[in-house]
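Q: have a look at this prediction, sequence included:
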Amino acid sequence: MTPALRSPDAAADARSGKGRATRAVILDAALTHALHAGLEGLSIGLLAEHTRMSKSGVFAHFGSREELQIAVIREYHRRFSAEVFEPALRVPRGLPRLRVLFENWLERVTAELAAGCIYISGAVEFDDRPGAVRDALVAMVADWHAALERAIELALDEGHLRAEADAVQLRFEIHGLILAVHHDARLLRRDDAPRRARAGFDRIVERWAAAPGGADATVSPSPAARG
């Protein structure tokens, strides 16, 4: 069914400072729900109930279910970047930064085990469903992959990794460790999954390090992986 048009008053309120604050509240509720029930579990009506607003009030901020899903993907990506990527920029580039990126990523995935990861659950829901939601999800994941590959390339530029190392291949392998943690910890209830992922990351670094033990003295195996 085609949704009713937004009224001028509702649209104006959505653009105001109060409207932006209300939108943030709705978006936070939507993201919380999507982490547990997936993007397909979202609806205007559900959020109206959760936020104790009218459907028209929610609709003023998100004109369709698809628009809502895309907004949730972008908000998840914003928070992911703030927690995983941005803190790593304060670390010297090269292997030190790459290790912090991986550790931040692993910590976020571990914290999400009780709920879920939009990147992973969204892939299951939309990997074979062309459309705007899938496009938004692909764009966000591609953006993160590009950042990770750039961190690997900087490690190459700094001489921390051997020149023949393939940044795309290393990104693929590192991403695979995160997916394995999500699978083993959530499905199999394996408490040792994060430790094994750290050990896997250390092996990748050792295999491609420019010199035995790594090219930078600040780069050392994760304590948790050694324990």
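A: Nice, thanks for sending it over.

Q: please count neighbours and contacts with C-alpha atoms only from this point.
A: Will do.

Q: that's a strand at residue 114, yeah?
A: No. Counting by DSSP: H, G, I helix; E, B strand; the rest coil, residue 114 falls outside a strand, being coil.

Q: neighbours of the nearest residue to it once chain neighbours are set aside, how many?
A: Spatial nearest neighbour of residue 114, chain neighbours left out: residue 186 (7.8 Å); criterion: C-alpha to C-alpha, 6 or more residues apart in numbering. Residue 186 has 18 neighbouring residues, counting by other C-alpha atoms under 10 Å.

Q: can you tell me how far residue 186 is from residue 139?
A: Counting by C-alpha to C-alpha, to the nearest Å, the separation of residue 186 from residue 139 is 26 Å.

Q: and here's the other structure:
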Amino acid sequence: MARQQERARRTRAAIVRSAAAEFAKRGFAAASINAILEQSNATKGAMYFHFASKEDLARAVLDEGIEHYRAIVDKWMDAPGLDPFQRLRGMVGDLGAALHDDVIIAAEFRLVTEPEFIGEARLRGSTVWGRAGYQLAVQAQEQGLFKPGVDLRRFVEAVASSLAGQRYLVDLTSPVVDVRARFEACLEVPLEAMASEEWLAKWREHGWPEISPEAGSMP
């Protein structure tokens, strides 16, 4: 029984990952069930054992995407030895890298722009990291890292809208692009306008800290 359950778990995981690749590439409507089955080496019967429909399969991809976002957020929220802006930069950079390297997150981003799921966008990954970003902004304000009077929600919204726009631009241009660097720039521009002069002076002199992959952070 345990062996059968493990086989079923692996089959389901393979189908979800194959579906994510297909959704990320073609979108929901144009995605091919046959292509998903071929890439996952699963039968149609196995797919419909786990998922009632193509939409059900897409929702499984969306749900797994949330878990991937949470893993990125959890990695950075309490990263030791970093101020809130540095942790936010690590989070944003990892999100950019994941949109390029993590097929689940790439599919989640594509699916929430589709008519079938656009109403759920606020329940998905952007909300997970948006809340975390706001918490880090609150911490930064408490530590005096913002200029006086900065509207934190406006700051987070400016970063979020820049990230979304940058992602669409990446799709329209070349796939060979440093998405991490572009995402980090989406944070740096608002910081240059809203961070305290003291923090900006240190940042301009020393730049961002180098953190090794062994420490569980960005390279």
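A: Nice, thanks for sending it over. As the structure is a prediction and not an experimental result, all values here were calculated from the model.

Q: if we can go back for a sec, can you find the partner of the residue nearest to residue 114 of the first structure in the second structure?
A: Aligned by TM-score structural alignment, residue 186 of the first structure pairs with residue 171 of the second structure.

Q: do residue 77 of the first structure as well
A: By TM-score structural alignment, residue 77 of the first structure lines up with residue 66.

Q: okay, now that match: neighbour count?
A: Residue 66 of the second structure: 20 neighbours (other C-alpha under 10 Å).

Q: spatially central, which residue of the second structure would that be?
A: The centroid of the second structure falls nearest to residue 95 when counting by C-alpha atoms, centre = their mean (4.2 Å).

Q: surely that one is in contact with residue 182?
A: No. Between residue 95 of the second structure and residue 182 there is no contact under C-alpha atoms under 8 Å: 10.9 Å.

Q: so the residue nearest to the centre of the second structure is in which element?
A: Here residue 95 of the second structure is covered by helix 84-101, with elements defined by DSSP states H and E.

Q: give me the distance from that helix to the chain's centre.
A: Centre-to-centre, helix 84-101 of the second structure and its host chain are 8 Å apart (C-alpha atoms, centre = their mean, to the nearest Å).

Q: with the first structure overlaid, report how far it is off on average.
A: By mean C-alpha distance after the TM-score superposition for the first structure, the fitted helix 84-101 of the second structure averages 2.2 Å away from its aligned residues in the first structure.

Q: buried residues in that helix?
A: 84-100 (16 or more other C-alpha atoms under 10 Å).

Q: what are the boundaries of the helices in the second structure?
A: Here the second structure has its helices, by DSSP state H, at 2-30, 33-40, 44-50, 54-77, 84-101, 103-111, 125-142, 152-172, 179-194, 197-206.

Q: so which elements touch the shortest one?
A: Contact analysis of helix 44-50 of the second structure by 3 or more C-alpha pairs under 8 Å, 6 or more residues apart in numbering; DSSP states H and E lists helix 2-30 as its packing neighbours.

Q: same check on the first one?
A: The criterion is 3+ C-alpha pairs under 8 Å, 6+ apart, and the helices and strands that helix 2-30 of the second structure contacts are helix 33-40, helix 44-50, helix 54-77, helix 103-111.

Q: whatever residue of the first structure lines up with residue 6 of the second structure - how many residues pack around it?
A: Mapped onto the first structure by TM-score structural alignment, residue 6 of the second structure lines up with residue 17. Residue 17 of the first structure is flanked by 10 other residues according to other C-alpha under 10 Å.

Q: which residue packs closest to residue 115 of the first structure, ignoring adjacent ones?
A: Nearest residue to residue 115 of the first structure, sequence neighbours excluded (C-alpha to C-alpha, 6+ apart): residue 36, at 5.0 Å.

Q: residue 137 of the second structure too?
A: Per C-alpha to C-alpha, 6+ apart, closest to residue 137 of the second structure is residue 152, 6.4 Å.

Q: please say which position in the first structure that neighbour maps to.
A: Alignment note (TM-score structural alignment): residue 152 of the second structure maps to residue 167 of the first structure.

Q: quick one: contacts for its match?
A: By C-alpha atoms under 8 Å, 6 or more residues apart in numbering, residue 167 of the first structure lies in contact with 149, 150, 152, 153.

Q: which contacts among these does the second structure share?
A: Checked against the second structure using both residues aligned by TM-score structural alignment, their matches' C-alpha atoms under 8 Å, these keep these contacts: 149, 152, 153.

Q: make JSON lines from the contacts of residue 167 of the first structure and add neighbour count and distance to residue 62 of the first structure to it.
A: Shown next, in JSON lines, are the contacts of residue 167 of the first structure (neighbours: other C-alpha atoms under 10 Å; distance: C-alpha to C-alpha, whole Å):
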{"residue": "149", "neighbour count": "20", "distance to residue 62 of the first structure": "34"}
{"residue": "150", "neighbour count": "17", "distance to residue 62 of the first structure": "34"}
{"residue": "152", "neighbour count": "26", "distance to residue 62 of the first structure": "38"}
{"residue": "153", "neighbour count": "23", "distance to residue 62 of the first structure": "39"}
